[in-house]
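Sequence and predicted structure below; questions after.
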Amino acid sequence: MADLSQQEWEEQLEKDDNAFILDVRTPEEVEEGYIPNSTNIDIYLGHDFLTEVEKLDKTKNFYVYCRSGNRSGQACAIMNSIGFENTYNLVGGFMNWEGEVAE
């Protein structure tokens, strides 16, 4: 897992042809807006979060975010523990995101 600043995350994501953007926030938080092309799997689902994450392609590079960067850090650690090699946590999370936002 790598913690990336907002700028590093955005720059790296732009150049990455193998990127998968994962939003681990709650559905209520997602309603407030989200990073375009992201997939939402709520980390608070517990075991169901793990079940859903297991279905993802482990060869992808995962750019993970939440509201502040805490839950996404936990999600990256969980993902690394089950065989995901490339996970990138967005430091500061969505609340500090200055890039494009979809509604």
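Ah, there it is.

from here on, contacts and neighbour counts on C-alpha atoms
Noted.

what about the strands in this structure?
2-4, 19-23, 38-40, 61-65, 87-90 (DSSP state E).

and here's the other structure:
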Amino acid sequence: MADLSQHEWITKLEADNNAVVLDVRTPEEVAEGIIPNAIHIDIFKGQGFIDEVQQLDKTKTYFVYCKAGGRSGQACGVMNQLGFNKTYNLLGGFSEWEGEVSSL
């Protein structure tokens, strides 16, 4: 796992054609908007989060975010323990996101 600034996160994301953006916020937070093309798995689902994450392709690169960067850092740690080798945490999270936003 690596913690990346928004600029670093976007640069790596755009350069990786094997990338997945993962939003780990709550459904209420997601209702405020989502980074385009992100998939949503709420980290507060506990075992449900682990179950859903284990269904993802471990060969892909995951760009993970939450509201401020704490939960997404935890999610990256869990994913690394589950065998995901490339996870990137967005420092500052969605609350500091300056890029495009879409709705689910």
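Arrived safely, thanks for sending. Here the structure is a predicted model, which means the values were calculated and not measured.

As JSON lines, the strands of the first structure with distance to residue 31 of the first structure and mean neighbour count would be great.
Output for the strands of the first structure, formatted as JSON lines (distance: least, CA to CA, whole Å; neighbours: other CA atoms under 10 Å):
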{"stretch": "strand 2-4", "distance to residue 31 of the first structure": "24", "mean neighbour count": "16"}
{"stretch": "strand 19-23", "distance to residue 31 of the first structure": "12", "mean neighbour count": "22"}
{"stretch": "strand 38-40", "distance to residue 31 of the first structure": "11", "mean neighbour count": "16"}
{"stretch": "strand 61-65", "distance to residue 31 of the first structure": "15", "mean neighbour count": "25"}
{"stretch": "strand 87-90", "distance to residue 31 of the first structure": "19", "mean neighbour count": "26"}
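
do you know which of those lies nearest residue 49 of the first structure?
Residue 49 of the first structure lies closest, by CA to CA, to one member of those: strand 38-40, at 10.2 Å.

residues touching the residue nearest in space to the middle of the first structure, list them.
Nearest to the geometric centre of the first structure sits residue 64, at 1.5 Å (CA atoms, centre = their mean). With contacts defined as CA atoms under 8 Å, 6 or more residues apart in numbering, the neighbours of residue 64 of the first structure are 21-24, 72-73, 75-76, 87-90.

which residue packs closest to it, ignoring adjacent ones?
residue 22 (4.7 Å; CA to CA, 6 or more residues apart in numbering).

residues making contact with stretch 73-88 of the second structure?
Stretch 73-88 of the second structure is contacted by residues 1-4, 9, 24, 43, 50, 53-54, 58-65, 89 when judged by CA under 8 Å, 6+ apart.
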